[in-house]
Structures are given as structure tokens and as C-alpha cells.
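Visitor: Here is my input, please return the structure:
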Amino acid sequence: MRRSYRLALIISCLFMTGCFLFKTVEAAEKEQRILLVYDSLNIAENKQNDLDALQRLLTSYGVTIQTIEEDDYLSRMLFEQEFTGVITMINWSDKGLNQQFVKDRSSFTGKKLHIGSNVALDEQQLFSGKWQELSHRQFTLEDEKENYSQILSYKDQTTVLKDTAGKSMGQLRTQEIDHQVVPFAVLENGHGFLPFFDRKGAVFLKSAELIGAWLGIEQSYSPVLTIADLNPMKDMGVASTFQQALTKVNTPYIVSTTSVNQNNTTKPYNVFTDVLRSFESGAGVIFLEMPVVNNVNLNDDHALSQLLEQQISLLVDRNVFPVGFSTYGYWNQDAQYQADGLKISNTIILRENPSIEDQYYRAKTNNSERFGTAFYDFPYDYLAGITWNVNGSKATYQFPMPVTLSFSFPDTEKEINTIINNISKSPLNFYVVGQKKIQFDIQTQTQHIQLLNRRRYLNGKLVNSFNNVPNTTVSGAVFKGQFARFFNVTNVVLIVFVITTILILGVLFGFGRRNYRSKYIQKTGKNK
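Guide: Alright, predicted model coming up:
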């Protein structure tokens, strides 16, 4: 009996150990580390945000990225860490590459992706087909599945790969009489090629698809409707009207907002949080935007972490439950922002960087952090120019990574109408926020906020669903105090006085003009 018991115990232990090792190996296989090498930011041609877009795109796929400019590349750097792949991004074709990097890349056995022109010989040999330089062309980019197409801007020089045996993704059709057609993106034997990259339009959509296939990640997501840039200084009357308009659209959405850690006992703060609760009571969820930073040195006592935790606690006290963060992409390229801010949330929206002058780093790093869910923020305006193949009322296209399709928060009722109209006419179906596919949660030292199956949990306990919260109406400001009556009467008197004065001046002007004309015009109508 004892032997049977021991044998069963040993078998159980071996089985559990095997399962643990299998899961560990499986997790290790899924985790990818990519070295992204670029030649230049190319600020002169306003292409610095293309690099930012590529970094955010890779993060949304859940890979670990190390970014380095080719001038800073040192010998053997590609082999010092366990990189699974390397990306060469040509952002300025007139600049050459570090030859030490080119040498190491040719010896690297992992997968490789080239973006742009100046394809080196070691990269050309990875693909079958014929390389060709096309000059002074305008293309139409067409999806190979015929989901969408777009006429692209004129290009001086384009490197293309023709007659390849690899997998073609998208095609470029010239605007000439013969309508020459060449592949846009190519994937062959685990290696990828993109002739150019853009953070907007069909080029971005097809580039994202190619990069996902290159990483070996197969997934699909409908975009999440997102309203960005709400803050306590906005007109809360307009915000309340907007909330009611969104309720009629009946589309789940994210509202990202900044908050405060002071003046939280004032009436404006109460009105602001009431408006946030009204968004939550409908189909909305709240994301907290990272605070505005400047060049003041905040590298002391983890001030950012304390500020964020205080803001979250104050919102929770008002029954507002943020379930994620929203921030600019460069925050994920800063070690202090990562450690003191972004680590609090497992769910994040990565937005396009502001201008270089408005980027303030504390401890810049080359390494990007990974998150449970990292949304790539794609402004709705970036869909402009795309022609969709609509099946019924909506296109069937889905993004290959988590995406937020965003609008800026409106300031007027006219802007509200424009946004609602664009949402209604959107060619894409929106994701239903709160489904199991995407994780939403924030973890501070004292609070764990989650959104599961469209229900909010605080420290594991279900909180109010807000179904009974009425629409917030924001009344006009009423002046109260000891001199309120005096100032109200004074205002009326001044208004009456000004109007009376204007009328009297108008009458005097009429008499004066008539007398002046009578001096020079005869009664017969002839001039003297």
C-alpha cells in the first residue's frame, strides 16, 4: 500500500514538474526580443514620428524592443543579448549605415526585416526575385484580399522586389498607362521587406500586417472607440452633452482624461467627477492620461508614482474607476517613467509623440517595456484617403494588434456633431469594451481596479454598475455672497446706461449727418 502511495506521489510530482517546464518553455518561445536599428530621425522631413509609430506597433504586439541609432551601434552588440530578430529602418536614404552593424547583421542567424531603400547585398540574398529601383512614380496600394486601397503620394525613388517566390502582402499599382503591378511587402523564409513605412493610411495598415506575420503572431482585433484629451478645464456642459450623444450611438468607448491631486474638495472637481461617472454609467470606461511634464527636474522621491496613486485614490473616492493609462510613446523610452508611472497599469494606450520640443525625458533608455495589453493609438483622421470594400454597411477588416481609433474631446456642439457623424459612418466595426479578449486593470499599492466582462472590480469586489446614475446636467455658475445683490443691480444699471448712450449717440449722428449734407446740397438737388 505504501509503495503504491509513494509511486502515485512520484508520478504526480513528475507530472506537475513536466507541466511547469512545458509552460515555462512555451512562455519563453512566445517572448521575442527585437533589436531595432535606424539610421536617422530625419526631422527635416518630419519623419521622426515614423520611428515612434514603429516602436509603439512592436510594443502592441507584445515584443521586447531595444532601439538604437546606427551611429551608436558597437561591435558584437547584436550577439550580446538573445535577440530573436533585427529590424533595419532606413529613415533617410542619403545616409549610409554603420559598416560594423552591416557586418554583424550578415552573420546574425535570426529573422531580419528591412524597411526602406538601400537594401544591402547580405539582405538581398535572403530573397528570391529581382530588385528594381523605380523613379518618379505614384502608386495605388491595394490589399491582396481586396479589403481596401489608397492612392499614395508621389515618390521620387522606390525600391521594389519583383517576381519573388516569397509571400506578397499588398501590391503597388503604378498610375501609368501600362499599370505595372509589383508586390508591396514580402515575407520569405522568415525574413521581411517593406519598401517604405508611414504612420498613416493604407501603408500603415499593410505594414502592420507584414510585421505581425514576420513576428509569427496571428490575431485580429476590432478597434476600440476612444475619446482623448478630456481634462478638468474643459467645459463640463459640453462634456455632459457629448456623453448623452454617445449614449444614443450605443457604441462602447474609452474616455482618457487627466486629473488632479489638489483642489479635490471644490465644486468644479465634484462636477468633473460627476461627468466621469456619467460616462461610466453608459458604455464608457475611464483611462487616466499621464500628467503634463516640463523641463523641471522631478527626479526626486518617486514624485510621479505618488502623484498617480493619489489621483487614482481621489477618483475612487468619487466612485470613478480608471482601468488603464494613456500616454505618449516616448514615455516607454524612459526608465523613470516606466518604473514610477507605467508599471502601475497592465493596460496602456500608446499615443503618437508630440513635437521634439515638447518631449521631456528623465532617464532615457533604449529598452521598451511590455504590457498585458498595449493599444496602438490610431487617430480616426489617419484613415482619410482609404477606399474600403464595404460588405453591407461596414468593412470586414480587422487590425492585427490591439488598436484604439481615437477622436479629440470636443469643445463645441458643432464638434460633437462632427464626431458623432464620423462614428456613425465609420467603415469599421468597433470592439465591445469589457469582453474577455482584452485585459483592463490598474494595480497601485492599495487598490487593484479591474474591468471583467463589462463589470468593475475594486480589490476583487464588484462595485456599483452605475446603471442608475442619471445624466449629469451642468448648471450655469451662480454668484453668491454678501455683495451679490449689489453687483447684480450694478450690472443691470450699467447695461441700461450703455444701451441708452448708444441710442442717443445714434440719434445725434443722424441729425448731424443731415445738417452736414444740407450745407452742400441745394434744394434742387444740384451741388453748389
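
Visitor: make it CA atoms for all contacts and neighbour counts henceforth
Guide: OK.

Visitor: residue nearest the centroid of the protein?
Guide: By CA atoms, centre = their mean, the chain has its centre lying nearest to Asp377, at 1.9 Å.

Visitor: right, and that one touches Thr404 too?
Guide: Yes - if you go by CA atoms under 8 Å, Asp377 and Thr404 touch, sitting 4.8 Å apart.

Visitor: Could you name every residue contacting both of these two?
Guide: The contact sets of Asp377 and Thr404 overlap at Ile349 (CA atoms under 8 Å, 6 or more residues apart in numbering).

Visitor: Can you give me the buried ones in stretch 213-227?
Guide: Neighbour-count burial for stretch 213-227 flags 213-215, 221-227 (criterion: 16 or more other CA atoms under 10 Å).

Visitor: for stretch 440-451, that is, sorry about that
Guide: Buried residues in stretch 440-451, counting neighbours by 16+ other CA under 10 Å, are found at 440-444, 448-451.

Visitor: Next, the second sequence, to be compared with the first:
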Amino acid sequence: MRRKRRITLWGLLLLLVVGGGLASQSTSAAAATTTADRRVLIVYDAINPTVSGQKKLAAVQRLLASLNVKTQTERLSDYQAGQLTTRRYQGVVTLNNWEQGRLHNAAFVRDRNRFTGRQLHIGSGLSAQEAHRLGATRQRVYHQQFVLHDGGNWQLLPFSTDLTLLNGLSRHTQTFGTLRTQGAGLAPHAYGVVHGKSAYLPYLTADGFSLTVASRTLAALFGQSRTNRPLLTITGVTPYTNLARLRRLGQRLYQAGIPFAVSTTSVADNTTFRAFKRFAQTLSELETENGVIFLQAPVVGATNRQSGQLLEQLMVGQLNQLGQRQVLPVGISAPAYWNQDRAFRRHGLQRATNVLLLPNPATTTFAKQDNLGTTFTQTWYGLPLRSLQTVENGHHAPGDLSWAVPTALTVPMPDSAKGLTATLKQVTGLTTRWYDPSQQLTSRLTSASATFRYDHGSYFLNGREIDVGNSTVALPRFNPRRKNHVALKGYFQVQGWILWIFFTIVLVILVIFIILGRRIYRRMFFQNSKRR
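Guide: So this is what the prediction gives:
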């Protein structure tokens, strides 16, 4: 008896140890997953178009996506007390676009002061508590024009009416770029500042030299130190582009040894016309000249309940039509706001591992806006090359710049022979070491019936390597059935369930009455039989 008890006790002890170990491992894995998945909360006071507030907000969202950091964007007035905690967020960004508005949320300031995660303040309104975390003191300057210096590069900045700079930085503080005035009345000050888990940028622009320095500041704050090469990207290509000029551009870049990408729109209908065949053939030729293709997302004019389904059909149709003609895109390009929309992410961006986020158009139309920016295997920040033309270093503008995030230097498709000559002169004259997809890129893109894969210069379709220009491509047909939306569909469905339950109850009651009636009848029958 004692032996059985001992065996039982040892068995229970063993189960507790094993169960505890498994629970510990699962808890550790869950904690690691939670840490990796925690977002950065972006809180902005106002859009304020007079200072390009929307562009600044989109720039922060794109920079963090390029750093592989998920985000959640919140207006200051919508912030709820107790929302900012280290359990939910790994960091917070305060973006101040409207100092004159004096917008304030006491709950946010209180929670931010208690928050122990990473903090970044951009723009005016830096509090004394934030400056203390940066190990510095504040100095406000008015009506100055600064020159931003970084390494051997410098750029003259627009005139600023009000700027908050930092003094008394400790030797443990990381600084990025230096702001100097043209006169001798003000000492040089740091532009980007990182001290521990806190960082500060006195201003932010969505492009230009300042953006490259700001990106290095954000990368340092989030503990990323890798360097990247920029990817030359031709934008604005459509099926209606002058194809001879596009072929000429690709040939000249190939002859100059410059790898490149093309961001192009496409169509899913009328693909049997000769014009589309010539368009696809031109793109296929660019692929053989060390060029890669990004399929650009369609322009959104209006949305409704079926927008996600229609986008799915459109994207799949475009991909399949291109794939059948040996055009295998390596990723999706889209405006930045697409990453803030649940429908556009699910049916558009998330089918690709490589995504190029471009500046937003003047008008943005959402389908299911949720302001929850996600990440991809590689997210490119689209930066216009022309915004770097005023950078001076004695050589060529982007030649000696440091790229902290994957950056696509975009050049619009030339619309004339003169524009083609100017573009080629500008690009070939740069000393930049360009990103080479054939040496560095792996990507995967899926549609309903096909999977495109690119691996260091080799193309694969549904797992089979494709020799672009010499292979015959056959894709399974995909014919999505459009589901018609019926306004009263839910009403009739609920009504049907109610009727079904009602008749079931009635049937049960009838069966009970039948059974009871049968028993009563039999009892009466037996009683009458005994009387006789």
C-alpha cells in the first residue's frame, strides 16, 4: 500500500515538474512574442497643413515601418487615460505640428512621464520633464535660418520662426547632424539627439537631407545600426507610358551598370490588346537588364463594403496577367496611407514580403482605416532624388550620405526626350553605390493561383525557375465570383432562425401532448374495460 502511495506521489511530482517547465517555456515564448509585437504609439496634436503636418505624420509612419516597428497612430484629443503602458507599447512618439494651437491632454502628459519605454519628441513643445530625460536644458531661438551639417555634407534649411534646441548634453549622448546659423551669434547645436531611451528632433521634413539624418536618429533610438544602399526606382510608369523611351532608359542604366526598379501600374481587363502585350514585353526586357518590377497599387477613388473583395480581384487579375507574360513583380508599391487601412493591407500589401511606401497623394481615400501600421520583411522608404539636389559636399549629392533605413531614391518617368537626357545625366553622374537586387534581394509575392519568388537574380513561378524571355508561362485560371450584397440578407437570416426555433418548440410541445393524451386515453380505455 505504501509502495503504491510513493509511486503515486513521485508521479504527481514528475507531472508538476514537467508541467512547470512547459509552462515556463510557453510563458517565456509568449513574453518574447509580446515584446516583438508591441507597437509604438504615435500621438500628434493636429494635422496643420500649413506646416505639412500630414506629410510629417506619414514620414514618421514610413520610417518606423522601414525600421520594422509596428505603429498605432492616435490624435492627442482622442488619447484615453491609462492607455500608454509598457505592457502595450514599446515606445511613444510625440509629434507637435501646431504650437500656436496650445493643444493639451493632461492624461497623456501624465502617462508619458511615467512611461519607461522609448520616447521620441518631434517639433516644438518639448517639456522640462522630457528635456531632463535627455540630460539637457532647453533653448528657444527665433527667426533664424540654419544650415544642417553632417559629415562632409551640408544643406541650407528654410527660414524658421521658432525652434527649441538643447544645451548641456552629456558625453554619453549620441548626436546626429549639427545646426549652424549663417551668422556668428549662435553656437552650433545638435539636430538629432539620443540619450538612453529618449530622443529629440527639433523639426522633421518628409524628404531631403534632414530626413536622412532623422532616420539615423530613429535607428539609434531603436537599437539598429545597419547601413543600407539606396535603390534607384523609376516611378510613374503606366501601360500608357512611352515604351520606346522606357526601353531607352533601361538600356542606358544597364550599360552604366546601375541596377534599378520600376514602379508601374497595370490593368486586369483588355489584356488581349496588342498595346498591353507591348507593355508587358517592355517590362520583361527591363527584367533582363538588371531591373526589377514593383506593382503599384491602383488609385482609390471611392470605397464601399465590397472594396476589399474588389481590390482582391483586381490585384490577382493584374498579377496573373503580368505573370503569364513573364513579368514577375518582386513587391508592391503604394502610398503610405495604405498601411493604415485594414482592407488595403489585407488584400493588397500583405501579399508581398517587399513593400515600397511612397508619399501620400493630395487626397487619401480609406476603406477601413484603423491606423495600425504593420511591418513587412523589407519596407522601402520612397525618397525623391530631387530633394537631395541642394546637398553640397564638393562631389555629388547622395554619394556620401548614410542610409539607416531601406531607401528607394525615386525618379519620375521622363515625359520627353529632353527629360530623358536630363534624368540620365543626373543619375549616371552620381557616385552612389546602388542597391543591387540581383546580389541582395529575396522576395515572395502571392496571388490566388500563383506565387512569384525572386532570389538574387533568379525568378521562380509556383516553385519552378523561369528563364525570363525564353520560358513559356502557364498560370491556373482564377475567376472570382462576385458576391452580391443584399441589404436585408441578415434580417431574413435571423428571421429564419427564429421561425426554426419556434416550430421546433411547437413540435416538442405537440409530441408531449400526444404522449400525454395517449396515456390518458389508454387509462380511460382500461377503466372502461374493467367496468364491463
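
Visitor: hang on, the earlier thing: mind checking which of the buried residues of stretch 213-227 of structure 1 land in helices?
Guide: The helices, defined by DSSP state H, take in 213-215 from those.

Visitor: Then Gln426 of structure 2 would be within a strand, right?
Guide: No - if the criterion is DSSP: H, G, I helix; E, B strand; the rest coil, then Gln426 of structure 2 is helix and not within a strand.

Visitor: Show me what it aligns to in structure 1.
Guide: Under the alignment (TM-score structural alignment), Gln426 of structure 2 pairs with Asn422 in structure 1.

Visitor: Can you tell me how far its match is from Leu246 of structure 1?
Guide: The gap separating Asn422 of structure 1 from Leu246 of structure 1 is 12 Å, by CA to CA, to the nearest Å.

Visitor: These two: who's more crowded?
Guide: A direct count of neighbours by other CA atoms under 10 Å for Asn422 of structure 1 and Leu246 places Leu246 higher, at 21 against 14.

Visitor: sorry, back to before: compute the distance between the residue nearest to the centre of structure 1 and Leu350 of structure 1, please.
Guide: For Asp377 of structure 1, the distance to Leu350 of structure 1 - CA to CA - is 6 Å.

Visitor: give me the element Ser24 of structure 2 is part of.
Guide: helix 2-37 (DSSP states H and E).

Visitor: Give me the mean deviation of whichever helix or strand comes after that helix from structure 1.
Guide: Sequence-wise, the next helix or strand downstream of helix 2-37 of structure 2 (DSSP H and E) is strand 39-44. On superposition with structure 1, the average gap between strand 39-44 of structure 2 and its aligned counterparts reaches 0.6 Å (mean CA distance after the TM-score superposition for structure 1).

Visitor: Do you have the strands of the stretch 401-528 of structure 1 handy? List them.
Guide: Assignment of strands within the stretch 401-528 of structure 1 using DSSP state E, counting those that start in this stretch yields the ranges 403-408, 440-443, 448-452, 455-458, 461-462.

Visitor: Compile those into CSV and extend it with columns for distance to Gly192 of structure 1.
Guide: Formatted as CSV, the strands of the stretch 401-528 of structure 1 follow (distance: least, CA to CA, whole Å):
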stretch, distance to Gly192 of structure 1
strand 403-408, 23
strand 440-443, 33
strand 448-452, 37
strand 455-458, 42
strand 461-462, 47
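
Visitor: I'd like to know which of those lies nearest to Trp388 of structure 1.
Guide: Taking CA to CA, strand 403-408 is the member of these nearest to Trp388 of structure 1, at 16.3 Å.

Visitor: Can you check which part of structure 2 that closest one sits on?
Guide: With TM-score structural alignment applied, strand 403-408 of structure 1 matches the range 407-412 in structure 2.

Visitor: Quick one: the strands in the stretch 251-400 of structure 2, in order.
Guide: Assigned by DSSP E, counting those that start in this stretch, the strands in the stretch 251-400 of structure 2 fall at 260-264, 291-296, 331-335, 354-358, 372-373, 378-384.

Visitor: With respect to His347 of structure 2, which of those strands lies nearest?
Guide: Across those, closest to His347 of structure 2 is strand 331-335 (CA to CA), at 11.5 Å.

Visitor: how big's the offset between that closest one and structure 1?
Guide: Superposed on structure 1, strand 331-335 of structure 2 shows a mean distance to its aligned partners of 0.4 Å (mean CA distance after the TM-score superposition for structure 1).

Visitor: between that strand and strand 451-455, how many degrees?
Guide: When axes from the mean of the first three to the mean of the last three CA atoms, to 10 degrees is applied, the directions of strand 331-335 of structure 2 and strand 451-455 differ by 100 degrees.

Visitor: who touches Thr8 of structure 2 in this structure?
Guide: Contacts of Thr8 of structure 2 (CA under 8 Å, 6+ apart): none.

Visitor: Tell me which residue of structure 1 lines up with it.
Guide: Using TM-score structural alignment as the criterion, Thr8 of structure 2 maps onto no position in structure 1.

Visitor: how near is Thr8 of structure 2 to Arg140 of structure 2?
Guide: 75 Å.

Visitor: can you check Tyr44 of structure 2 too?
Guide: Taken as CA to CA, the span from Tyr44 of structure 2 to Arg140 of structure 2 is 21 Å.

Visitor: so what corresponds to Val193 of structure 2 in structure 1?
Guide: Counting by TM-score structural alignment, Val193 of structure 2 lines up with Val186 in structure 1.
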